[in-house]
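1. how would this look folded up:
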Amino acid sequence: MLSRTNAATEIIAHNEDILAEILIYVPAKPLLCFKCVSRRWLSLISNPHFCRRHQQHHYRRTSLSGIFLRRRIPSHFQFVPLDGTHSAPPLRSLDFFSDNSGFFPSPSGAKILQSCNGLFLCRSLDKKSADQRHSYYVCNPTTKQFSQLPFLDTDGPCTIFGLSLAFEPSKSPYYQVVCVRSTAVSLYFYQIEIFSSETRAWRPCGSPFVAPYDMVFDYGVFWNGAVHWLSPSGAARCFYIGNEVLGTMPSPPGSEARGTRRFRYFGESGGRLHLIEVYGARTTQFKVFEMATNYSGWFVKYEADIRGIVASYPEMIRDFLDPRDSCYFAFAIISVLRKDEEAELLLHVPGKIVSYNLRDKSFKQLCDLRPNPNETRSSLQFGWLDAYPYMETLACV
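-> Modelled structure (predicted):
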């Protein structure tokens, strides 16, 4: 029996095709350790074709491993594991980036701008001179690989209003970066440029366009093959990457209390686009909206009531916001997590991250937050704009 087992092992070890078919089922993180087995395994696991097959096989099966929370010092992170373990974060800083000349762009590295299906879009923290442009990178935090984006080639100086990362492994191994910049015509006319990892180049898309003055282009959400932007006044725009068309989507639902809303969440999870607005400082009840896949409009998907969380964490109750208010509740929405029919909110309450189940209304504490020297334990250090979902992937950048 032992002889037959050894013979089978030898056959597999020397047959690269069989070995690849076995390793394709192994999650990304163990595969990084398997690179140390031999030069053959290192070559196989590092092969771009194997990496593409692996990410396509695991894309719909892989759940979020955790969430990076960016502190007020952009190069510092708090990592919240979501896989039921207390595992260390895949990286603790972004100081391993270097520019094309081989020098680090700043002593502190770079900051995360956006995450999308396992990849991070990042920007250098410092410019060495007033006329120097920031460097931008796409990074795979699982493999520690990164690629610097080329600078935009424009006719003259331009202002970059925002960049958005678009990566959908089930459809393509390549990613795109959508940039909204100013034009030479006017500061109020915008131009879209797209970078493709397949061609490694930027190219302009469409003609200059006009958008509402308060459109938040520096936070785009990739969903349903398009990048989506919102404005505080309720206007909404989207850019369909496949046919390179700029369009609109239904505005967020209105409210008579719009002038007093405190928080907003806008993001994608589990293939759905969600929006949350919390009206008033003393409310514990709010709705989670979801966009229909055909863009027919927003509808209420869940209703949240966090009175139980307030009762369990009385440090959330504050009474110094406004003399006219008896109290308000200190919390921030970090993320909406969807997987199949399960859904939960990640909430930041003073000093803690709490998970709230949107179906059965139960909740549990995920972790304590370590305060920075300039932050008190009772302060709210993070919001949804500081949260970057992370999943393991071997995707090439």
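2. please make it C-alpha for all contacts and neighbour counts, starting now.
-> Will do.
3. where do the helices sit along this protein?
-> Assigned helices in the chain, in chain order: 2-14, 16-23, 28-34, 39-46, 48-58, 307-312 (criterion: DSSP state H).
4. got JSON lines for the ones you listed, with mean neighbour count too?
-> Formatted as JSON lines, the helices of the chain follow (neighbours: other CA atoms under 10 Å):
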{"stretch": "helix 2-14", "mean neighbour count": "11"}
{"stretch": "helix 16-23", "mean neighbour count": "14"}
{"stretch": "helix 28-34", "mean neighbour count": "15"}
{"stretch": "helix 39-46", "mean neighbour count": "16"}
{"stretch": "helix 48-58", "mean neighbour count": "19"}
{"stretch": "helix 307-312", "mean neighbour count": "14"}
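5. out of the ones you listed, nearest to residue 91?
-> Of all the helices of the chain, it is helix 28-34 that lies closest to residue 91, at 12.8 Å by CA to CA.
6. hmm, who's touching that closest one?
-> Helix 28-34 is contacted from outside by 23, 41-42, 45, 142-143, 392-394, using CA atoms under 8 Å, 6 or more residues apart in numbering.
7. about what we covered before: with distance to residue 130 added, can I get the helices of the chain in JSON lines?
-> Formatted as JSON lines, the helices of the chain follow (distance: least, CA to CA, whole Å):
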{"stretch": "helix 2-14", "distance to residue 130": "56"}
{"stretch": "helix 16-23", "distance to residue 130": "49"}
{"stretch": "helix 28-34", "distance to residue 130": "41"}
{"stretch": "helix 39-46", "distance to residue 130": "40"}
{"stretch": "helix 48-58", "distance to residue 130": "39"}
{"stretch": "helix 307-312", "distance to residue 130": "48"}
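8. one more, please, to line up against the first structure:
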Amino acid sequence: MISLDFVSDPLGIKISQSCSGLLLCSSSSSMMDSSNTCYYVYNPTTKRYTTIPRPRSSREQYNVILSMNLAFDPSVSLHYKVLCVCADGSPNSPYQTDVYSSDTRKWDLSTASFVDSCGALFENGIFLNGKIHWPSCSKTSIYYDLNRAKVLEMPMPMPMPVSRSRELRRFEESGGRLLFVSFSEPRNTQFDVFEMQRNYSTWFLKYRVDLRVGAAAFPGLLSSPYFLLCFVGGEVEGELCMILYIAGQVVYYNIAHRSFRKVCDLHLRDCDFDLIVLRPWMTIHRCMETLSYG
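-> Next up, the predicted model:
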């Protein structure tokens, strides 16, 4: 179990994101950013942390932080970056991006701005291959290329009708692949998994998942809400597997083999489950060991 007592913050600490063994943490008084919210990058392996200063925008009116996104790839560098998306708080205002580097311990403050015309969900930022990706409910969404310091457009698998605006649309990453999954409620046992082409031209259907095949071994699939915790790689390179929460159990599902096995027991409170359903990207965080400073 990971302890978050590495710093004494009067507001408490919560995990906002994880990335290749590092945790981006923030003060836990609210899910939304405020002027007294503090940010930290913590390495639970080395127990070391860094306080990330709030960016001082090159335009003073850009003082509302919409999201902080952690970018770390130890195969490329032992240094990490934090991307901040901020705005001035007024409706339909342009956004600005600033980038913090652990190498320089400074923010690179942008003088450029961009307009989010697709309604990107900035909370659900996924870092992959030097880029941070955000889903949307439109035909297109956006990603930020850290190497080019540029916001670019990409297609979405399908736009969402207004009548289905409560449907959960979620980006995931596994094995260097950007994945998309969408389902309307925690009891929907059939859904599609899409994968983005590496050139960002289009999505293709990777798997059509039907979890009812596991109902004999895990009857809770049909009688209780379940939830997708994350995607992971399989024992064979290229395989895609899912980690599920089913009726008090964590279950491993190999999509290609259509095989299930129990990982462990995990009993969640109703309030915990509600948080996972509403904001899985803010409550589910993968952890691994890394020797980066943090």
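9. and the helices of the first structure: which comes nearest residue 293 of the first structure?
-> Among the helices of the first structure, helix 48-58 comes nearest to residue 293 of the first structure, with 22.5 Å by CA to CA.
10. angle of the closest one against helix 39-46?
-> Here helix 48-58 of the first structure runs at an angle of 60 degrees relative to helix 39-46 (axes from the mean of the first three to the mean of the last three CA atoms, to 10 degrees).
11. which bit of the second structure covers helix 48-58 of the first structure?
-> Using TM-score structural alignment, none of the residues of the second structure align to helix 48-58 of the first structure.
12. strands of the stretch 201-350 of the first structure, start to end?
-> Per DSSP state E, counting those that start in this stretch, the stretch 201-350 of the first structure carries strands over the ranges 201-210, 221-223, 226-230, 236-240, 245-248, 261-269, 272-279, 285-291, 298-305, 317-318, 328-329, 332-339, 342-349.
13. can you lay out those as a markdown table showing mean neighbour count?
-> Shown next, in a markdown table, are the strands of the stretch 201-350 of the first structure (neighbours: other CA under 10 Å):
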| stretch | mean neighbour count |
| --- | --- |
| strand 201-210 | 14 |
| strand 221-223 | 24 |
| strand 226-230 | 23 |
| strand 236-240 | 20 |
| strand 245-248 | 14 |
| strand 261-269 | 18 |
| strand 272-279 | 20 |
| strand 285-291 | 18 |
| strand 298-305 | 15 |
| strand 317-318 | 16 |
| strand 328-329 | 19 |
| strand 332-339 | 22 |
| strand 342-349 | 20 |
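14. which of the contacts of helix 28-34 of the first structure lies closest to residue 299 of the first structure?
-> When the contacts of helix 28-34 of the first structure are compared for distance to residue 299 of the first structure (CA to CA), residue 392 wins out at 31.5 Å.
15. residue 142 is in contact with the closest one, correct?
-> Yes: counting by CA atoms under 8 Å, residue 392 of the first structure does reach residue 142; the two are 5.8 Å apart.
16. neighbour count: these two, which is higher?
-> With neighbours defined as other CA atoms under 10 Å, residue 392 of the first structure and residue 142 compare such that residue 392 has more, 24 against 20.
17. so what does the more buried one match up with in the second structure?
-> Aligned by TM-score structural alignment, residue 392 of the first structure pairs with residue 289 of the second structure.
18. would you confirm that residue 190 of the second structure contacts residue 221?
-> No: contact criterion CA under 8 Å: residue 190 of the second structure and residue 221 do not qualify, at 11.2 Å.
19. between the two, which contacts overlap?
-> With contacts defined as CA under 8 Å, 6+ apart, the residues shared by residue 190 of the second structure and residue 221 are 211-212.
20. about what we covered before: closest one to residue 254 of the first structure among the strands of the stretch 201-350 of the first structure?
-> Relative to residue 254 of the first structure, the nearest member of the strands of the stretch 201-350 of the first structure by CA to CA is strand 272-279, separated by 9.8 Å.
21. mean per-residue distance, the closest one to the second structure?
-> Compared with the second structure after fitting, strand 272-279 of the first structure deviates on average by 1.5 Å (mean CA distance after the TM-score superposition for the first structure).
22. which other residues reach that strand?
-> Under the criterion CA under 8 Å, 6+ apart, residues 223, 252, 257-258, 260-268, 285-291, 293, 336, 338 lie in contact with strand 272-279 of the first structure.
23. at 7 Å instead, please
-> With CA atoms under 7 Å, 6 or more residues apart in numbering as the test, strand 272-279 of the first structure has contacts from 223, 257-258, 260-268, 286-291.
24. report the separation between the closest residue to residue 81 of the first structure other than its chain neighbours and residue 391 of the first structure.
-> In space, and not counting its chain neighbours, residue 81 of the first structure is closest to residue 66: 4.1 Å by CA to CA, 6 or more residues apart in numbering. Between residue 66 of the first structure and residue 391 of the first structure the computed distance is 7 Å (CA to CA, to the nearest Å).
25. what about the closest residue to the match of residue 392 of the first structure other than its chain neighbours, neighbour count?
-> Excluding its sequence neighbours, the residue lying closest to residue 289 of the second structure (CA to CA, 6+ apart) is residue 21, at 5.3 Å. If you count neighbours by other CA under 10 Å, residue 21 of the second structure ends up with 21.
26. map residue 21 of the second structure across to the first structure for me.
-> Aligned counterpart of residue 21 of the second structure in the first structure: residue 118 (TM-score structural alignment).
27. my read: its match touches residue 396, true?
-> No: taking contact to mean CA atoms under 7 Å, the distance of 10.7 Å between residue 118 of the first structure and residue 396 leaves them out of contact.
28. need the counterpart of residue 217 of the second structure in the first structure.
-> Under the alignment (TM-score structural alignment), residue 217 of the second structure pairs with residue 312 in the first structure.
29. for residue 365 of the first structure, see how far away that match is.
-> Distance of residue 312 of the first structure to residue 365 of the first structure, given as CA to CA: 11 Å.
30. same check on residue 17 of the first structure?
-> Distance, residue 17 of the first structure to residue 365 of the first structure, by CA to CA: 45 Å.
31. farthest-separated two in the contacts of helix 28-34 of the first structure?
-> Spatial extent of these (CA to CA) is set by the pair 41 and 392 at 19.3 Å.
32. number of residues surrounding the equivalent of residue 249 of the second structure over in the first structure?
-> If you follow residue 249 of the second structure across to the first structure using TM-score structural alignment, you land on residue 352. Residue 352 of the first structure has 18 neighbours, counted by other CA under 10 Å.
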